[in-house]
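>>> Build the 3D model from these lines:
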Amino acid sequence: MKNEQQPPLQLKFLGGAGTVTGSKILVKTDNHQVLIDCGLFQGLKELRLLNWRKPPLDVAKLDAVILTHGHLDHCGYLPVLVKYGFKGPIYATKPTRDVTGIILRDSAKIQEEDAQEANRYGYSRHHPAKPLYNERDVERTLPLFETHPQDKWIELNEEMKFCFRNSGHILGSSIVEFECLGRKFVFSGDLGRRHPLLMHPPALLPTADYIILESTYGDKLHSETSPYQEIAEIVNHTFSKGGILVIPSFAVERAQELLLILNTLRQEKSIPPMPIYLDSPMGINVTELYLNYTDWHSLSPAECRTMMHDVHIIRDFELSLHVLDNINPKIIIAGSGMVTGGRVLYYLEKLLGDKKNTVLLAGFQAPGTRGSLLRSGANDIKIHGSYYTVHAEVKQIGSLSAHADQADLLWWLSHFKEAPTRIFLNHGEAQASEELRLKINDTYGWNVAIAKMGATYNLW
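Next up, the predicted model:
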């Protein structure tokens, strides 16, 4: 008598492995394929070039995409997938759908503008330079979304079902609890901290056969200094020099945190009454979402009002050109958070050359990004084909990070009642993932592997 063979079940990491961008995880059986996240590669050129390759999966056989949240490194590749024939569905929470719409439209617009600039000034090797996707591709993608609340199981097919659980990272972000062929997977997505400033803490889950865990800060502990104190010191220092403080900011959560902190400090008279400019169309639109989704964050109505109190809103780039008409001290929050594009580039072109000014990096800076170069003390930065000397002070704070640090990740894992069969670490640089692997192994004795890009893992 023949032994019954168990059906094959595979995980394949198509992105977000050995790096913090391009998150894509394929779950595959003989009959079905589902992609968890569909992110864009950012940072190093060798990674960005991967965005231009043919999708590393058979799009025609893909049943669905499940999004953990709306950051570009988790959703930004969706229009490319659609260009290659994917017809959906894309599962997400309602806030994630709305955040993704804002992010993708802005991404397409920036790509189109960058291609036009490259063609106008001839600094691209491609003739003509073209965007990876355009706004029309985005508008074909958004109708494919199907939204579901957290904590409700959704049947995908006879083999698979999933449930969104709160991850505490950004508005609408979720852990994906996923069952397939009798095995339970937990995809952490980007996991938030134990005590987030704006979000509710991440959900604690009791069991899993396989955990796919991010490791962005797997080798670090966040500063215990209050972000209010850190930012107050930097604002006051810049004001004392008579300079301008420019803060490259992620549009989702980071911009809202900064606005809340700065306005609170102004009201308390802990900083001078410097004008605050929010020059990020995405940041403005996302801030409005906080008023629409009050159950998805921990802010009170009063705090929501404080967040936008007496802030100069810049929607049109033509208005951006006049923000620096006077050189009086001011605070400018502009996208993007890793200085990869967006309005902040215009301000840096104007402000980097003056030592009175300060650039505040308030989030993770992936290797190869301009933000990473600024953090490491680069003497000059290339923007729109030209180099700009860095005389401005560059500061960085870690107290605002929306990612769990090593202690947070170990705390979250401690709530699983039994050892998982295996943990896969992804979404981290090599050192961060390796240090977290060793820490988990030393602390719990669990089986931990570091996911490799392009690798297929046969689970039984």
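
>>> From now on I want contacts and neighbour counts done on CA atoms only, so please keep to that.
Will do.

>>> in the stretch 101-250 of the chain, which spans are helices?
135-141, 227-241 (DSSP state H, counting those that start in this stretch).

>>> what's the last one packed up against?
Contacting helix 227-241 under the criterion 3 or more C-alpha pairs under 8 Å, 6 or more residues apart in numbering; DSSP states H and E are the following elements: helix 254-267.

>>> Then the first one?
Contact analysis of helix 135-141 by 3+ C-alpha pairs under 8 Å, 6+ apart lists helix 78-83, helix 94-121 as its packing neighbours.

>>> Can you list the neighbours in contact with the next helix or strand after the first one?
Heading C-terminal from helix 78-83, the first helix or strand you meet, by DSSP states H and E, is strand 90-92. Strand 90-92 has contacts (C-alpha atoms under 8 Å, 6 or more residues apart in numbering) with Ala64, Val65, Ile66, Leu67, Thr68, His69, Leu144, Phe145, Glu146, Thr147, His148.

>>> do the same with stretch 101-114
Residues contacting stretch 101-114 (C-alpha under 8 Å, 6+ apart): 70-72, 75-76, 130-135, 138, 142, 282, 285-286, 341-342.

>>> Which residue is the nearest non-sequential neighbour of Met160?
Among residues not flanking Met160 along the chain, Cys180 sits closest, at 4.5 Å (C-alpha to C-alpha, 6 or more residues apart in numbering).

>>> What is the burial count for the one you found?
Counted with other C-alpha atoms under 10 Å, the neighbours of Cys180 add up to 18.

>>> One more sequence to fold, the one below, so I can look at both together:
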Amino acid sequence: MAIVKLHFLGASGTVTGSKYYLETPELNLMIDCGVFQGIKELRLRNWERLPIRADQLNAVLLTHGHLDHTGYLPRLVKEGFKGNIIGTAPTLSITAIILRDSAKIHEEEAEQANKLGYSTHDPALPFYTVEEAEKAIELFKAEERDQWISLSENIRCRFRYNGHIIGATFIELEIFGKMFVFSGDIGRKGDSIMEDPERPDWADYLFMESTYGNRLHPQEYVDDMIVGLIERTIQQQGTLIIPSFAVERLQSLMHLLWTLYKKNRIPNIPIFVDSPMGNNVLSVFESYPHWHKLPMNEYKAMCNHVNIIASYKDTWKTIDDPRPKIVIAGSGMVTGGRVLTYLKQLIDEPSTTVLLVGYMAEGTRGRQLLEGAHELKFFGKYHPVKATVAHLESLSAHADQQELMDWLKDIKNIPEKVFLVHGEPTALDVFRNKVRDTYGWNVHIPKLNEVMEIVI
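You can find the predicted model right below:
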């Protein structure tokens, strides 16, 4: 008999902060190590020390590189973790880019807050520094997908392709003969860049994301909508601003605009990609061609079609450029990054259009815009929203309810328990009922910091 103690340290009742800690007789493991995003109450939790001994943690396994799955790693190392951080090679490449970029942003925001005096903390400190990010990156260990990796005598794991973003996987973790499956974020079938997700065939304990557990992606006419927004931008002599995640979303948008141009659906309007992190991510697509569907000649043509912004000086040149233009800039939910500079300068212009793409978490500026906010706060000051706001949900990299249900259909056994995570309360509740009614499985929605013992 063996006892596994589960700690739900994140993504419980919310879509961010994914962290699951497993105490076993042989090893202590963490699956993902992300930060909370969105409402202030959640973001403040990032500053709290974890209720575990980081120095007693043996390894961290990463499903993919997004910040809400990796952004706590430098803090974990600061708290005493010295083990391996394990993931696929593209996941670790993406994670390194994201940690370095976010550390730089943390340092810059702290410096600006101290300079302008808008922080309640004196002095304002970065959540982590570039130096602390580098210490975490030193612990990275890449593993091949689909290969079983022995972690101890009775524990092994493997990473399986999951779409969503480059390098993303779900994790099968076998502990004393029982299969623990962590879905990570599940991608979509028929994505323009990523292959279809693989599916698990056995799960004794399943940890399942539920971001879109209560809805289907709308059948939007994406091409027509994009064409219409670009036509409006040209007529208004304005700017179409698209906040974008640097990984997968940015590349999908570039590919969509390039395809529309090739089909003569849109003119050769200037397209600016202003995301230092996104530019680095493009090199990951070139380094790992077997992890996506883009042929290299198509990829290079797509990259040559856009203007890559290299410096903050060029950001201001782009803002001052009088031509109608498209700007794709991070971050996707308008929580930080270069897009804030564009919005601060242009969101009060009626000729500006802001296109939100995909999921906007509760408490983010993206959600505020989606819900019709008449003003937004940037760098301590409020700015009136006079821009037109549009939304494209079907370009999300997350599976919708039906795609989540399809992901489960190859599981041959009846799981002993299904844990629904990574969803807001309504999505979790609806998806729980859907899984129960369809499969009759035992479904549980864990609370944040809940601890549960499993006897094997």
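
>>> TM-score for the pair, please.
TM-score of the superposed chains, computed with TM-score structural alignment, normalised by the length of the second structure, equals 0.98; 455 aligned residues with a C-alpha RMSD of 1.1 Å.

>>> are any of the contacts of strand 90-92 of the first structure buried, and which?
Buried members of those, scored by 16 or more other C-alpha atoms under 10 Å, are Ala64, Val65, Ile66, Leu67, Thr68, His69, Leu144, Phe145.

>>> can I assume the second one is in contact with Asp37?
Read that as Val65 of the first structure. Yes: assessed by C-alpha atoms under 8 Å, Val65 of the first structure is found in contact with Asp37 at 6.5 Å.

>>> The most centrally placed residue in the first structure: what's it in contact with?
Geometric centre of the first structure, nearest residue: His71, 3.9 Å, by C-alpha atoms, centre = their mean. Neighbour list for His71 of the first structure: Thr100, Ile103, Val252 [criterion: C-alpha under 8 Å, 6+ apart].

>>> between the residues you listed, which is nearest Gly122 of the first structure?
The shortest approach to Gly122 of the first structure among the contacts of His71 of the first structure belongs to Ile103, at 27.4 Å (C-alpha to C-alpha).

>>> To which residue of the second structure is the closest one aligned?
Under the alignment (TM-score structural alignment), Ile103 of the first structure pairs with Ile98 of the second structure.

>>> One more: Val359 of the first structure?
In the second structure, Val359 of the first structure lands on Val354 (TM-score structural alignment).

>>> what do we get in the second structure for Lys417 of the first structure?
Using TM-score structural alignment, Lys417 of the first structure pairs with Lys412 in the second structure.

>>> separation between that match and Tyr439 of the second structure?
11 Å (C-alpha to C-alpha, to the nearest Å).

>>> Then Thr259 of the second structure?
Thr259 of the second structure is 41 Å from Tyr439 of the second structure, by C-alpha to C-alpha.

>>> So for the two, which sits in the more crowded spot?
Thr259 (16 against 13).

>>> Can you tell me what the more buried one aligns to in the first structure?
By TM-score structural alignment, Thr259 of the second structure lines up with Thr264.

>>> and what of Trp291 of the second structure?
Aligned partner of Trp291 of the second structure by TM-score structural alignment: Trp296.

>>> so that match touches His200, yeah?
Yes: between Trp296 of the first structure and His200 there is a contact under C-alpha under 8 Å: 7.5 Å.

>>> can you map out the strands along the stretch 201-350 of the second structure?
Secondary structure of the stretch 201-350 of the second structure (DSSP state E, counting those that start in this stretch): strands located at 205-209, 239-243, 271-274, 307-308, 325-329.

>>> Rebuild these as CSV, extending it with distance to Ser119 of the second structure and mean neighbour count.
Shown next, in CSV, are these (distance: least, C-alpha to C-alpha, whole Å; neighbours: other C-alpha atoms under 10 Å):
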stretch, distance to Ser119 of the second structure, mean neighbour count
strand 205-209, 34, 22
strand 239-243, 25, 27
strand 271-274, 27, 23
strand 307-308, 33, 16
strand 325-329, 25, 25
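
>>> possible to save those as a markdown table with distance to Thr341 of the second structure?
Shown next, in a markdown table, are those (distance: least, C-alpha to C-alpha, whole Å):
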| stretch | distance to Thr341 of the second structure |
| --- | --- |
| strand 205-209 | 33 |
| strand 239-243 | 11 |
| strand 271-274 | 11 |
| strand 307-308 | 16 |
| strand 325-329 | 10 |
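
>>> between the ones you listed, which one is nearest to Val385 of the second structure?
The nearest among those, by C-alpha to C-alpha, is strand 239-243 at 13.3 Å.

>>> What range does the closest one cover in the first structure?
Using TM-score structural alignment, strand 239-243 of the second structure lines up with residues 244-248 of the first structure.

>>> next one: the matching stretch to chain centre, how far?
20 Å (C-alpha atoms, centre = their mean, to the nearest Å).

>>> And for stretch 13-28 of the second structure?
Counting by C-alpha atoms, centre = their mean, stretch 13-28 of the second structure comes out at 18 Å from the chain centroid.

>>> gap between the two ends of it?
So stretch 13-28 of the second structure: terminal residues 24 Å apart, C-alpha to C-alpha.

>>> go on, stretch 322-342 of the second structure?
End to end - C-alpha to C-alpha - stretch 322-342 of the second structure spans 14 Å.

>>> List the buried residues in that stretch.
Buried residues in stretch 322-342 of the second structure, counting neighbours by 16+ other C-alpha under 10 Å, are found at 324-342.

>>> Filter these down to just the ones in helices.
Among these, the members falling in helices are Val339, Leu340, Thr341, Tyr342 (criterion: DSSP state H).

>>> In the first structure, point me to whatever sits opposite the second one in the alignment.
Correspondence of Leu340 of the second structure to the first structure, assessed by TM-score structural alignment: Leu345.

>>> does that match really touch Gly385, like I thought?
No: in this structure, Leu345 of the first structure is not within contact of Gly385 by C-alpha under 8 Å, at 11.8 Å.

>>> Count the neighbours of the residue mapped onto Gly368 of the first structure from the second structure for me.
Structural alignment (TM-score structural alignment) places Gly368 of the first structure against Gly363 in the second structure. By other C-alpha under 10 Å, 17 other residues sit near Gly363 of the second structure.

>>> Could you do Ala110 of the second structure as well?
Neighbour number of Ala110 of the second structure under other C-alpha under 10 Å is 20.
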